[in-house]
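[1] Quick one: sequence and predicted model below, then my questions.
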Amino acid sequence: MGFEANGGFLLGFEAQGLAPLMTRDGLLPIVAPLAAARAEGRTLADLVAALPACHTAADRVQGIDRDRAADFLARLDPDAFFADTGEIVGIDRTDGLRVSLTDGRVVHLRASGNAPEFRIYAQAADPDAAEALVATYRDRVAARML
């Protein structure tokens, strides 16, 4: 599954009878928690209250050629690029570069699929931490690509 800043949701695999669909599906983020709450016999409010805090932030660097962005991501050494941010526990290159850190923070770097932009997404336990990650990596990407 993938996050889209515009509220979309990507599903690229078969999930309980749903055929793979590599397009945005705005209903899945609504239906999935409702189905989970019902399956657990809980209210939606109780289900959400039990989840860990997670805040997201997103930004972009404009004027970036997609081929150049793809080359940048292919050559990027995550250990060096994220060295001062925290210990990496997971790397996923399915759609750009998604780095998971030991403290639960995530940074996702990718070329836009529909504009000459480079997207930076982050998630963290509080909104300020998510915004700080986005600002840091927006500036690093801009410094190397502009």
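    Structure's in. What do you need?
[2] okay, CA-based contacts and neighbour counts for the rest of this
    Will do.
[3] Tell me which other helices or strands the longest helix anywhere in the chain touches.
    For the chain, the longest helix by residue count, based on DSSP state H, is helix 127-145. Packing contacts for helix 127-145, counted by 3 or more C-alpha pairs under 8 Å, 6 or more residues apart in numbering; DSSP states H and E, involve strand 55-62, helix 66-75, strand 117-124.
[4] cutoff 7 Å now
    The contact analysis (3 or more C-alpha pairs under 7 Å, 6 or more residues apart in numbering; DSSP states H and E) places helix 127-145 against strand 55-62, strand 117-124.
[5] what's the angle from the last one to strand 55-62?
    Here the directions of strand 117-124 and strand 55-62 differ by 160 degrees (axes from the mean of the first three to the mean of the last three C-alpha atoms, to 10 degrees).
[6] Which strands and helices lie in contact with strand 117-124?
    Counting contacts by 3+ C-alpha pairs under 7 Å, 6+ apart, strand 117-124 packs against strand 55-62, strand 106-111, helix 127-145.
[7] next, the one to line up against it:
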Amino acid sequence: MTKPYAIGIDIGGTNTVVGIVDTRGNVISSISMPTQKHADFNDYTNEIYLQTKNMLLDSSISIEDVQGIGVGAPNANYYTGTIDNAANLRWKGILPLCDNLKGLFGIPVSCTNDANAAAIGEMTYGAARGMKNFIMITLGTGVGSGIVANGQVLYGN
């Protein structure tokens, strides 16, 4: 049986937004927190865990009912689960994003570039629903793009 919920995390240069969604994409609950608050990346991922755990409790949802976590982050590497040298984040180097979150939550975690995540969201639930070829341009603390060709996100460097 498919688990009824998923957690989505959008890491931006200014804010991080975490949401619990159901299988239809309806947002059950969400929170926002400042991305740059913690000098240490591990402290940052620990805060994501604690804030999300409280949100689950407030929504009466057990982590056992969550299929997994999807993360969109600047310069996130889909293949390695890391954030690689993001220019608009305070932490430098290669950051073990997915490993940290999987260790804390104990459920599957997948991450990708935040613009690719936005493209997937639009293709699944939004304005690009039914489209097989399009480009998603994101504007925020930085500029990004997600390219979809033949219904598949193009991943690269």
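    Looks like it came in fine. All figures in this text were calculated on a predicted structure; none of them were measured in a lab.
[8] Quick TM-score on the pair, please.
    Remark: TM-score between the superposed chains equals 0.32 [TM-score structural alignment, normalised by the length of the first structure]; 76 aligned residues with a C-alpha RMSD of 4.6 Å.
[9] and residue 55 of the second structure, what helix or strand is that in?
    If you go by DSSP states H and E, residue 55 of the second structure is part of helix 41-58.
[10] Looking at the helices and strands packed on helix 127-145 of the first structure, which is nearest to residue 44 of the first structure?
    Among these, the nearest to residue 44 of the first structure by C-alpha to C-alpha is strand 55-62 (18.6 Å).
[11] Please point out which parts of that closest one sit buried.
    By neighbour count on 16 or more other C-alpha atoms under 10 Å, the buried set for strand 55-62 of the first structure is 55, 56, 57, 58, 59, 60, 61.
[12] on that earlier part again, could you dump the helices and strands packed on helix 127-145 of the first structure into TSV with distance to residue 23 of the first structure added?
    Output for those, formatted as TSV (distance: least, C-alpha to C-alpha, whole Å):
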stretch	distance to residue 23 of the first structure
strand 55-62	20
strand 117-124	18
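[13] hmm, back to that, relative orientation of the longest helix of the first structure and helix 66-75 in degrees?
    Counting by the same axes, to 10 degrees, helix 127-145 of the first structure lies at 110 degrees to helix 66-75.
[14] mind listing what's buried in helix 127-145 of the first structure?
    By neighbour count on 16+ other C-alpha under 10 Å, the buried set for helix 127-145 of the first structure is 127, 129, 130, 131, 133, 134, 135, 137, 138, 141.
[15] The first one and residue 55 touch, don't they?
    This points to residue 127 of the first structure. Yes. Using C-alpha atoms under 7 Å, residue 127 of the first structure makes contact with residue 55 at a distance of 5.2 Å.
[16] the strands in the second structure, which residues?
    Applying DSSP state E to the second structure gives strands spanning 5-11, 15-22, 27-34, 66-73, 76-77, 82-84, 94-95, 109-113, 134-139, 143-149, 152-153.
[17] Return the list of helices and strands in contact with the fifth one.
    Packed against strand 76-77 of the second structure, as judged by 3+ C-alpha pairs under 7 Å, 6+ apart, are the following elements: strand 82-84, strand 109-113.
[18] mind putting the ones you listed in TSV, distance to residue 15 of the second structure included?
    Output for those, formatted as TSV (distance: least, C-alpha to C-alpha, whole Å):
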stretch	distance to residue 15 of the second structure
strand 82-84	16
strand 109-113	16
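[19] Any chance of these in TSV with mean neighbour count as columns?
    Shown next, in TSV, are these (neighbours: other C-alpha atoms under 10 Å):
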stretch	mean neighbour count
strand 82-84	22
strand 109-113	23
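[20] do you know which of the ones you listed lies nearest residue 21 of the second structure?
    strand 109-113 (14.9 Å).
[21] list the helices and strands the closest one packs on?
    Packing partners of strand 109-113 of the second structure (3+ C-alpha pairs under 7 Å, 6+ apart): strand 66-73, strand 76-77, helix 97-105.
[22] what would these look like in JSON lines with distance to residue 5 of the second structure and mean neighbour count?
    JSON lines is the format used below for these (distance: least, C-alpha to C-alpha, whole Å; neighbours: other C-alpha atoms under 10 Å):
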{"stretch": "strand 66-73", "distance to residue 5 of the second structure": "5", "mean neighbour count": "21"}
{"stretch": "strand 76-77", "distance to residue 5 of the second structure": "23", "mean neighbour count": "25"}
{"stretch": "helix 97-105", "distance to residue 5 of the second structure": "14", "mean neighbour count": "18"}
